[in-house]
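[1] sequence unavailable; structure follows:
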């Protein structure tokens, strides 16, 4: 049976370290790092994510400078707010909570965030730095995955990593991060011929598609490391529960390591957002 990659426990450890770092900054007369999360509309899932981020800020001693907007907020109004935050010295990280209502151009808004305040690591300049192997803010979920592998001494070097899912949020940046650690990376997706065979070739298999229980035991090489990035809410027996893209019940008997859902990659995403904000603060304020 697979060992568990416990993202919840690692996130707690990292957040404790961040809280101590922030306490030292404040004790030395510095200000608290500030994070501004912008949310538009009343999407229940987005609201829950934003609450988690705001609670994490409070827990760590950071300042939450988030703003919630009605669903009919215009592109120009949001653009003006981002410009103000870019010039606000209290703000070290800015994040636009996705998805946005259909009438808004999310790409244009994300590109307007100053690269050095881009807490989610999605600005083209930060993605370019990732491609070039340069220092910069990195996308939170992929960075959390890499932290998990590091914590459990799983070295990607020389391994075949298969990433299923090619989004700009997870799949593409994670592929680059694994490549930087000397893995041989295959990017797979819904149009990949014979996806089960490609998945079975992986030493490290990452599922980041958003389809419940897509990865079954017959798609996993015995002894592979399985990272489940998916978070899907399904309803059965009159109630709802969260499941990943991996059929955990069957795959855990084949893999050597596996992330649970919930409690795997999810807690790491929020923690890396906090870490990015603190890193940005230190770069901007402490030099």
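    Perfect, I can see it now. Keep in mind that this is a model prediction, so the values were computed, not measured.

[2] when you work out contacts or count neighbours from here on, use the C-alpha atoms and nothing else.
    Fine.

[3] residue 166 and residue 172 touch, don't they?
    Yes - in this structure residue 166 lies within contact range of residue 172 using CA atoms under 8 Å: 5.3 Å.

[4] so who does the residue nearest to residue 71 when sequence neighbours are not counted touch?
    Excluding its sequence neighbours, the residue lying closest to residue 71 (CA to CA, 6 or more residues apart in numbering) is residue 41, at 3.9 Å. Counting by CA atoms under 8 Å, 6 or more residues apart in numbering, residue 41 makes contact with 68, 69, 70, 71, 72, 100, 101.

[5] the fourth one in helix, strand or coil?
    Looking back up the chat, that one is residue 71. Under the three-state scheme (DSSP: H, G, I helix; E, B strand; the rest coil), residue 71 adopts coil.

[6] close enough to count as contact, residue 209 and residue 245?
    Yes - if you go by CA under 8 Å, residue 209 and residue 245 touch, sitting 6.8 Å apart.

[7] between those two, what contacts are shared?
    Residues within reach of residue 209 and of residue 245 at once, by CA under 8 Å, 6+ apart, are 229, 230.

[8] related to what we said a few turns ago, can you redo the contacts of residue 41 as CSV with neighbour count?
    CSV is the format used below for the contacts of residue 41 (neighbours: other CA atoms under 10 Å):
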residue, neighbour count
68, 14
69, 14
70, 10
71, 16
72, 11
100, 16
101, 15
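
[9] comparison target below:
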């Protein structure tokens, strides 16, 4: 019989300001339990560090990722300093820098890659197949290759014309599956309309599927088993954990039901924190394009965490979010800026208005995007070490 209430995983449970091993109040001293009871150390004042010096940054990783502040908090805020605490009235949300968090992940991956190769193992190698001339896809792939080089992962891009047949693309995928030099393989989406994306994703060997889109990886994710998690979903989950946002027993709204983004995010957040692949133990509601706007508003106003991956600019407005909510914007939309006459990148959230009401919010750009690249490279190392298959 399970104990009630259950303990959430140590990696993210904060236990309302007390050490969950010895019940000391935060700041009272070291944990007296079996080990460290604090999932993360108390936040230091801005500009300070443990030894009076800034943490040494890897120049290699810094070359791939510009580093910004993790939480850009207004000095006038009255909200508690510890992430995950109940929000008190304040002017604006803490803006979570995905760039900063991605730097942390990339630094960890770089360290692990060097440790792996110094032990005499083959260097991880990522192969990216890019079909057609979609400008956005070319930018995304360049970012992945640049970040891979920065963490010591070798990589290559295989370009194919947009009129390539599905049969040719599938044949190439099978050959790359058999290539022992290739650790991780992905085919950049979207693909031209005449190609079945699901067929291509399932043609990639599950043990090389760094995108996590193969039916076996999606199935294992749904069964709470260890799997290669789709990079965007993994990025959202990692942002939540590293920021200290509590999910245990919370209400979560996921706007978007795609099998590569929305559904995996919901699976990670609602599943059991005591399973083999721990989840968030949240109560999750999924909405989609056929959810009436008035119903969407009801669900978002109840949500402690709102995650938006719908591809609709300003889908979530300030009146739809309750005070103190955490808002994670996964949307990527290119819109015309009337002030500059140029195209600009925005998410699905009315950022300037919602940040006046939320406790935490991710920006676009600079939020989930950089973390997605970082988690893709973490997946590449995972498949190289064969830790799942």
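    Yep, it's here. Note that the structure is a prediction, hence the values are computed from the model and not measured.

[10] sorry, back to before: trace the residue nearest to residue 71 of structure 1 over to structure 2, please.
    Using TM-score structural alignment, the partner of residue 41 of structure 1 in structure 2 is residue 132.

[11] now its match: how far from residue 111 of structure 2?
    Separation of residue 132 of structure 2 from residue 111 of structure 2 (CA to CA, to the nearest Å): 35 Å.

[12] try residue 208 of structure 2
    For residue 208 of structure 2, the distance to residue 111 of structure 2 equals 21 Å [CA to CA].

[13] neighbour-wise, which of the two wins?
    A direct count of neighbours by other CA atoms under 10 Å for residue 208 of structure 2 and residue 111 places residue 208 higher, at 26 against 14.

[14] ok, the corresponding residue of structure 1 for the more buried one - contacts?
    By TM-score structural alignment, residue 208 of structure 2 lines up with residue 117 in structure 1. When contacts are counted by CA under 8 Å, 6+ apart, residue 117 of structure 1 touches 86, 91, 92, 93, 94, 277, 280.

[15] could you redo the last one with a cut-off of 7 Å?
    92, 93, 94, 280 (CA atoms under 7 Å, 6 or more residues apart in numbering).

[16] leaving out the residues flanking it, which one is nearest to the last one?
    Distance criterion CA to CA, 6+ apart; nearest residue to residue 280 of structure 1, sequence neighbours excluded, is residue 92 at 5.8 Å.

[17] for the third one, same thing?
    Computed as CA to CA, 6+ apart, the closest residue to residue 94 of structure 1 that is not its neighbour in sequence is residue 36, at 4.9 Å.

[18] the strand or helix carrying the one you found packs against which elements?
    Using DSSP states H and E, residue 36 of structure 1 falls within strand 34-40. Judged by 3 or more CA pairs under 7 Å, 6 or more residues apart in numbering; DSSP states H and E, the packing partners of strand 34-40 of structure 1 are strand 63-64, strand 67-69, strand 93-96.

[19] distance from the chain centre to stretch 316-325 of structure 2, please.
    Chain-centre distance of stretch 316-325 of structure 2: 21 Å, with CA atoms, centre = their mean, to the nearest Å.

[20] what range in structure 1 matches it?
    Taking TM-score structural alignment, stretch 316-325 of structure 2 hits residues 215-224 over in structure 1.

[21] report the central residue of structure 1.
    residue 141 (1.8 Å; CA atoms, centre = their mean).

[22] which residue, other than its chain neighbours, is closest to that one?
    That would be residue 269: by CA to CA, 6+ apart, it lies 4.6 Å from residue 141 of structure 1.

[23] any idea how many residues pack against that neighbour?
    Residue 269 of structure 1: 23 surrounding residues under other CA under 10 Å.

[24] where's it, which helix or strand?
    Element membership for residue 269 of structure 1 (DSSP H and E) is helix 265-281.

[25] give the other helices and strands that that helix contacts.
    helix 7-27, helix 140-151.

[26] so which of the ones you listed is nearest residue 49 of structure 1?
    For residue 49 of structure 1, the closest of these is helix 140-151, at 13.3 Å, according to CA to CA.

[27] what residues in structure 2 pair up with that closest one?
    Counting by TM-score structural alignment, helix 140-151 of structure 1 pairs with residues 231-242 of structure 2.

[28] give me the mean deviation of the matching stretch from structure 1.
    Superposed on structure 1, stretch 231-242 of structure 2 shows a mean distance of 0.5 Å to its aligned residues (mean CA distance after the TM-score superposition for structure 1).

[29] check which residues of that stretch are buried.
    231, 232, 233, 234, 235, 236, 237, 238, 239, 240, 241 (16 or more other CA atoms under 10 Å).

[30] repeat that for stretch 196-213 of structure 2.
    The neighbour-count check on stretch 196-213 of structure 2 (16+ other CA under 10 Å) flags 197, 200-213 as buried.

[31] cool, stretch 310-320 of structure 2 as well?
    Within stretch 310-320 of structure 2, the residues that count as buried by 16+ other CA under 10 Å are 310, 311, 312, 313, 315, 316, 317, 318, 320.

[32] contact partners for the third one?
    When contacts are counted by CA under 7 Å, 6+ apart, residue 312 of structure 2 touches residue 348.
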